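Asker: Pasting the sequence and the predicted coordinates here, then a few questions.
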Amino acid sequence: MATLHAYFGVPVEVEEVEEKASLATTTSSYTLFPHQRRASLAVREKLAPRNARVLLHMPTGAGKTRTAMTTIVDLLRGLPDGQVIVWLAHSEELCDQAFDEAVKAWMALGSREFTVYRHYADYRIADFREIKDGFIVAGLQLLYRDSLSRQGEVLDLAKRVKLIVMDEAHQATAPTYSHLLNLLQRRPAAGILGLSATPGRSLKDVGADLDLAKFFNRQKVRLDVEGYENPVNYLTAEGYLAKTDFVQLPFKPKGDVKLSEAEAARLREGFDLPARIIEGLAADDVRNLLIVNTVESEVAAGGKIILFAISVDHAGLLASVLRLRGIKAAAVTSSTPAERRRQIIQRYRETDELDVLCNYGVLTTGFDAPKTNVAFIARPTSSVVLYSQMIGRAARGTRAGGNAACRVLTVVDQAPGFRSLAEGFAFWDDIWEGD
């Protein structure tokens, strides 16, 4: 045909056909980072055997809750109706976080109508026997009390429980909570998933740490990244965690502020300081002036600060003094009414109305404020669990909506043995890997 056109001198007209795309790239509204996907798959594999128990160990700020929720939804999609998930957490903030995340995850990834129940703070489930399918977010202490006063209902619920999730799983071996977990895991097909950034109960009590490892049958999933000795180093290098600058603020308390050996042991376990020590430190004008002056400098440098005070009164005192000196500060404590606490946290998290949040008894876990770039630890602690939780409030990196760098300021630093997230992440590995 082309030759014929050439013979008569007629140009060949080629009709242009629009090429249609042969592929489409899409993204879920609920995605995981690659390291989170690997962890999720590993958890699913370890949960496959009957009565399996596994602990998911991810650094603070690495997305444990999101990873766990994806794992749960993946699990439920492959099962018939009539499965109940029970998520246990010890604080209202952690429960709120889990409830919101469960709803969000199921809306994006779920395959059927699904109900998420609240049983914590002021929320109550009237009769556990009526729950045939769904996701329960429960306060740990509340459900433990129910296991005693409403044991028949809880035992009936256990017949349908497929998975129990224990947030802050280092508490799992406490006698009260282990009783509750064992009660809920009566069904042979039920598993237990623990979540923790610190898979140990204490720093020096190896026996307690060994009990925790045994409770989870020494089954632990941690982030392993090729080319990195420690996952925290990878997460920091890739921007998932902020690069952390640790600053110690040396302070020598007055001579009469001294812990006995028994008091020091209780402090290592995360218990509160004795009243006389609290009163002495909280009333120390030199110590408080050091804190206030340092906060002023950090705010002037652009700091968005969560400050961990010694007591309820100490948090209120520091917030009041800071406000008098022109700093936008507020206090939230375990004594603050729930609605008022939510309002203050929202102002800090979502507006520029507050630069400093002084707190005691709350916000170590379950608190998400990506703009926070300074964690100010003004309360003594030898608990590596508590210390790492406080650090984590400022550790979210740019790829997780946070900051490139953060600062951790510690007054009278009593967190022994290490000062970095990386060292803390691997602290208990030998306990979990033993015979």
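Answerer: In hand now; what should we look at?

Asker: alpha carbons only for contacts and neighbour counts from here, please
Answerer: OK.

Asker: Output the contacting helices and strands for the host helix or strand of residue 76.
Answerer: Here residue 76, judged by DSSP states H and E, is contained in helix 64-77. For helix 64-77, the packing partners by 3 or more Cα pairs under 8 Å, 6 or more residues apart in numbering; DSSP states H and E come out as helix 34-46, helix 92-109.

Asker: Go through it and flag the buried ones.
Answerer: In terms of neighbour count (16 or more other Cα atoms under 10 Å), helix 64-77 has its buried residues at 64-74, 76.

Asker: related to what we said a few turns ago, format the helices and strands packed on helix 64-77 as CSV; extra columns: distance to residue 84 and mean neighbour count.
Answerer: Listed next are the helices and strands packed on helix 64-77 as CSV, based on distance: least, Cα to Cα, whole Å; neighbours: other Cα atoms under 10 Å:
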stretch, distance to residue 84, mean neighbour count
helix 34-46, 17, 17
helix 92-109, 13, 19
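
Asker: Save those helices as CSV, and put in distance to residue 235 too.
Answerer: Formatted as CSV, the helices and strands packed on helix 64-77 follow (distance: least, Cα to Cα, whole Å):
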stretch, distance to residue 235
helix 34-46, 9
helix 92-109, 22
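
Asker: which one of the ones you listed lies closest to residue 324?
Answerer: Of all the helices and strands packed on helix 64-77, helix 92-109 sits nearest to residue 324, with 29.4 Å by Cα to Cα.

Asker: okay, the angle between that closest one and helix 64-77?
Answerer: Per axes from the mean of the first three to the mean of the last three Cα atoms, to 10 degrees, the angle that helix 92-109 makes with helix 64-77 is 50 degrees.

Asker: can you give me how far helix 92-109 is from the chain middle?
Answerer: Taking Cα atoms, centre = their mean, to the nearest Å, the mean C-alpha location of helix 92-109 is offset from the chain mean by 13 Å.

Asker: packing partners for it?
Answerer: Using 3+ Cα pairs under 8 Å, 6+ apart, helix 92-109 sits against helix 64-77, strand 84-89, strand 116-119, strand 134-139.

Asker: Can you say which of the ones you listed is nearest to residue 284?
Answerer: strand 84-89 (35.2 Å).

Asker: what about the closest one, distance to the chain center?
Answerer: With Cα atoms, centre = their mean, you get 15 Å for strand 84-89.

Asker: outside of that strand, which residues touch it?
Answerer: 95, 98, 131-140, 160-168 (Cα atoms under 8 Å, 6 or more residues apart in numbering).

Asker: before we move on, the earlier item: save the buried residues of helix 64-77 as TSV, and put in distance to residue 430 too.
Answerer: Output for these, formatted as TSV (distance: Cα to Cα, whole Å):
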residue	distance to residue 430
64	22
65	25
66	27
67	25
68	24
69	28
70	29
71	27
72	29
73	32
74	31
76	33
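
Asker: Second structure follows, compare the two:
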Amino acid sequence: MYQLRPYQQIAVDSTIRYFQKSRDPAVLVLPTGAGKSLVIAELARIAKGRVLVLAHVKELVEQNHGKYESYGLDAGIYSAGLDRKDKGSKVIFGSIQSVARAGDDLFKSFSLLIIDECHRVSIEEDTQYAQVIKRLRLINPSLCVLGLTATPYRLGLGWIYQFNHRGLMRTSEQRFFKKCIYDLTLSYMIQNKYLTPPIKIDSPVASYDFSSLKLKGESFKLSEIEHVLKDQERVTPGIIANIIEMARDRAGVMIFTSSVRHAEEIMTHLPSELSAMVVGDTASHERDLIIKRFKEKNLKFLVNVSVLTTGFDAPHVDLIAILRPTESVSLYQQIVGRGLRLAPGKKDCLILDYTGVCTGCQATLVDNDKKLKEAMSLKDAHVMRPDSMQFDKTYDKKGNARIEVKYYDYDGEFLREFFYMNNPGDYRAFYYNFMRMHLRIPERKVDIRSADDVLQQKDLFRVPMFVIARKKNYYWEIREKIFE
């Protein structure tokens, strides 16, 4: 059987209390890796009638069903894509496309409808979700409708519900979901070790510049993305070389891009025997085989175009490379979430974001001379040749300890960067963003677990030949360091 985590039990209890008083549709906000399948399992177990669990893609249907049955529970599947159309089980996991076309005999006796990735549900009456809900309510007007999502905010729409669980109004506009009855944060999951800590690596000078893109409704126009990438295509080899270097001791790498052409270009720079690509037109059986090989670690690099942001579960993924513009925080969280699940031996997940501003960046930044030349040509870049490097232990306004590193040139001018040193995630971030580049003897093992450790071992670190910074608001942000 299964054991609910404390927050999962709270989610279940909140659902029960709410539907005892109301039949208005409600939302549970559970981030990736929160174990929503356990919440679904418990709600289905205690439900007096039948339970229908809907998702928008077959991968998510299969994933939710598989996890449900792994708890020793029986359930059916109604999905043409999975070649199953079970009708009699108490719990049915279905794809919205197949259920919307089903006959009336499927719709009998459901007391609870659960919609996964429910931020896709709108108030429009001609959608498949609206049609299914209408048919269910004709048979059972007291139907409970529960949505699950990790991203309750949609670009172009705003909040997908009207009130949160504290009674605060999120929007005065009409929404299908009336209330969020429980909201679990990603930070809580990471702090309590339910998810792997992400480590975002500072983006290098070699990055794509998508600043010219303008949203068209809720997304960027593909033709405009293609135009930007075409103008900057010589940046790609340097970016992929950096990903391969960062992935040397990583188990699984997911690379996110926006277009098929860009994905194909990326594939030419990856080791062919360890890499595969999944796009919208990839045949179903071929996609399944690629995903299977990736999960079995026969492939290391998986390039995808807008198809694996949800409904994909490969816990060993420990490096996420973002090479596409993200239209919203929700999409960014979905992408990053692919790498946050726990797995044996997994300590963290590197997040490499190559979508920073790099105006006019059209050269392949593969050696020091080119890096310097490119940086010097940028209007908002500052290139320093440091004479010395100074370490200090300082504190932010909240009293958190950090290491402040200052790079001084011959004129006494300086650039600086900060590294927090308060937990294992901070120590690993310090390693990736500073130590691995600055060690005089790269293969030397150095144990850094506090700001004081850094100060005591500062002589182990070398001064870079050049420090490259970019203007960010009112200060200079260090983006690249070049060593002899």
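Answerer: That came in fine, so what should we check first? What you see is a predicted model; the values in this text were computed from it and never measured.

Asker: tm score of chain vs chain?
Answerer: The TM-score (TM-score structural alignment, normalised by the length of structure 1) is 0.70; 343 aligned residues with a Cα RMSD of 3.0 Å.

Asker: Selection in PyMOL covering whichever of the contacts of strand 84-89 of structure 1 are buried, please.
Answerer: Selecting only the buried members of these in PyMOL, with burial defined as 16+ other Cα under 10 Å, works like this:
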select buried, resi 95+98+131+133+134+135+136+137+138+139+140+160+161+162+163+164+165+166+167+168
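
Asker: List the contacts of the helix holding residue 76 of structure 1.
Answerer: Here helix 64-77 of structure 1 has contacts from 32, 36-37, 39-41, 43-44, 56-58, 83, 98, 101-102, 105-106, 109-111, 195-196, using Cα under 8 Å, 6+ apart.

Asker: what does stretch 104-113 of structure 2 give?
Answerer: Against stretch 104-113 of structure 2 from outside (Cα under 8 Å, 6+ apart): 47-54, 87-88, 135-136, 139-140, 142-146.

Asker: start to end distance for that stretch?
Answerer: This stretch, stretch 104-113 of structure 2, spans 16 Å end to end (Cα to Cα, to the nearest Å).

Asker: can you give me the helices in the stretch 251-400 of structure 2?
Answerer: 260-267, 284-295, 329-337, 368-377 (DSSP state H, counting those that start in this stretch).

Asker: Take those helices and lay them out in a markdown table including mean neighbour count and distance to residue 21 of structure 2.
Answerer: Formatted as a markdown table, the helices of the stretch 251-400 of structure 2 follow (neighbours: other Cα atoms under 10 Å; distance: least, Cα to Cα, whole Å):
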| stretch | mean neighbour count | distance to residue 21 of structure 2 |
| --- | --- | --- |
| helix 260-267 | 18 | 49 |
| helix 284-295 | 15 | 43 |
| helix 329-337 | 18 | 31 |
| helix 368-377 | 16 | 62 |
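
Asker: Quick one: buried ones out of the contacts of stretch 104-113 of structure 2?
Answerer: Buried among the contacts of stretch 104-113 of structure 2 by 16+ other Cα under 10 Å: 47, 50-54, 87, 136, 140, 142-146.

Asker: so where do the strands sit in structure 1?
Answerer: For structure 1, the strands defined by DSSP state E cover 53-57, 84-89, 116-119, 134-139, 161-166, 191-196, 220-222, 243-249, 305-308, 329-333, 356-360, 374-377, 405-411.

Asker: just so I know, which of those strands lies nearest residue 271 of structure 1?
Answerer: Judging the strands of structure 1 by Cα to Cα, what sits closest to residue 271 of structure 1 is strand 356-360, at 13.2 Å.

Asker: so where in structure 2 does the closest one end up aligned?
Answerer: Taking TM-score structural alignment as the measure, structure 2 aligns residues 301-305 with strand 356-360 of structure 1.

Asker: post-alignment, the matching stretch versus structure 1, mean distance?
Answerer: Stretch 301-305 of structure 2 differs from its equivalent in structure 1 by a mean of 0.9 Å after superposition (mean Cα distance after the TM-score superposition for structure 1).

Asker: so how far is the first residue of stretch 125-141 of structure 1 from its last?
Answerer: Per Cα to Cα, stretch 125-141 of structure 1 runs 15 Å from first to last residue.

Asker: and that stretch, how far out from the chain's middle?
Answerer: Between the centre of stretch 125-141 of structure 1 and the centre of its chain there are 22 Å (Cα atoms, centre = their mean).

Asker: same check, this time on stretch 187-202 of structure 2
Answerer: Worked out by Cα atoms, centre = their mean, stretch 187-202 of structure 2 lies 11 Å from the chain centre.

Asker: buried sites along that stretch?
Answerer: Of the residues in stretch 187-202 of structure 2, 189, 194-202 count as buried by neighbour count, 16+ other Cα under 10 Å.

Asker: just so I know, which of the helices and strands packed on helix 64-77 of structure 1 lies nearest residue 176 of structure 1?
Answerer: Using Cα to Cα, the helices and strands packed on helix 64-77 of structure 1 put helix 92-109 closest to residue 176 of structure 1, at 18.9 Å.

Asker: For the closest one, give me every contacting residue.
Answerer: With Cα under 8 Å, 6+ apart, helix 92-109 of structure 1 has contacts from 28-30, 65-66, 69-70, 73, 87-89, 114, 116-118, 120-121, 135, 137-139, 363, 365-367.

Asker: what residue of structure 1 matches up with residue 7 of structure 2?
Answerer: Aligned counterpart of residue 7 of structure 2 in structure 1: residue 35 (TM-score structural alignment).

Asker: Residue 112 of structure 2 now?
Answerer: Counting by TM-score structural alignment, residue 112 of structure 2 corresponds to residue 163 in structure 1.

Asker: okay if I get the buried residues of stretch 187-202 of structure 2 as TSV plus distance to residue 456 of structure 2?
Answerer: Shown next, in TSV, are the buried residues of stretch 187-202 of structure 2 (distance: Cα to Cα, whole Å):
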residue	distance to residue 456 of structure 2
189	34
194	33
195	32
196	30
197	27
198	27
199	25
200	26
201	25
202	25
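
Asker: so which two of the residues you listed are the farthest from each other?
Answerer: 194 and 202 (24.9 Å).

Asker: what's the angle between the helix holding residue 76 of structure 1 and strand 84-89?
Answerer: 170 degrees.

Asker: okay, the angle between helix 64-77 of structure 1 and strand 161-166?
Answerer: Calculated by the same axes, to 10 degrees, helix 64-77 of structure 1 forms an angle of 180 degrees with strand 161-166.
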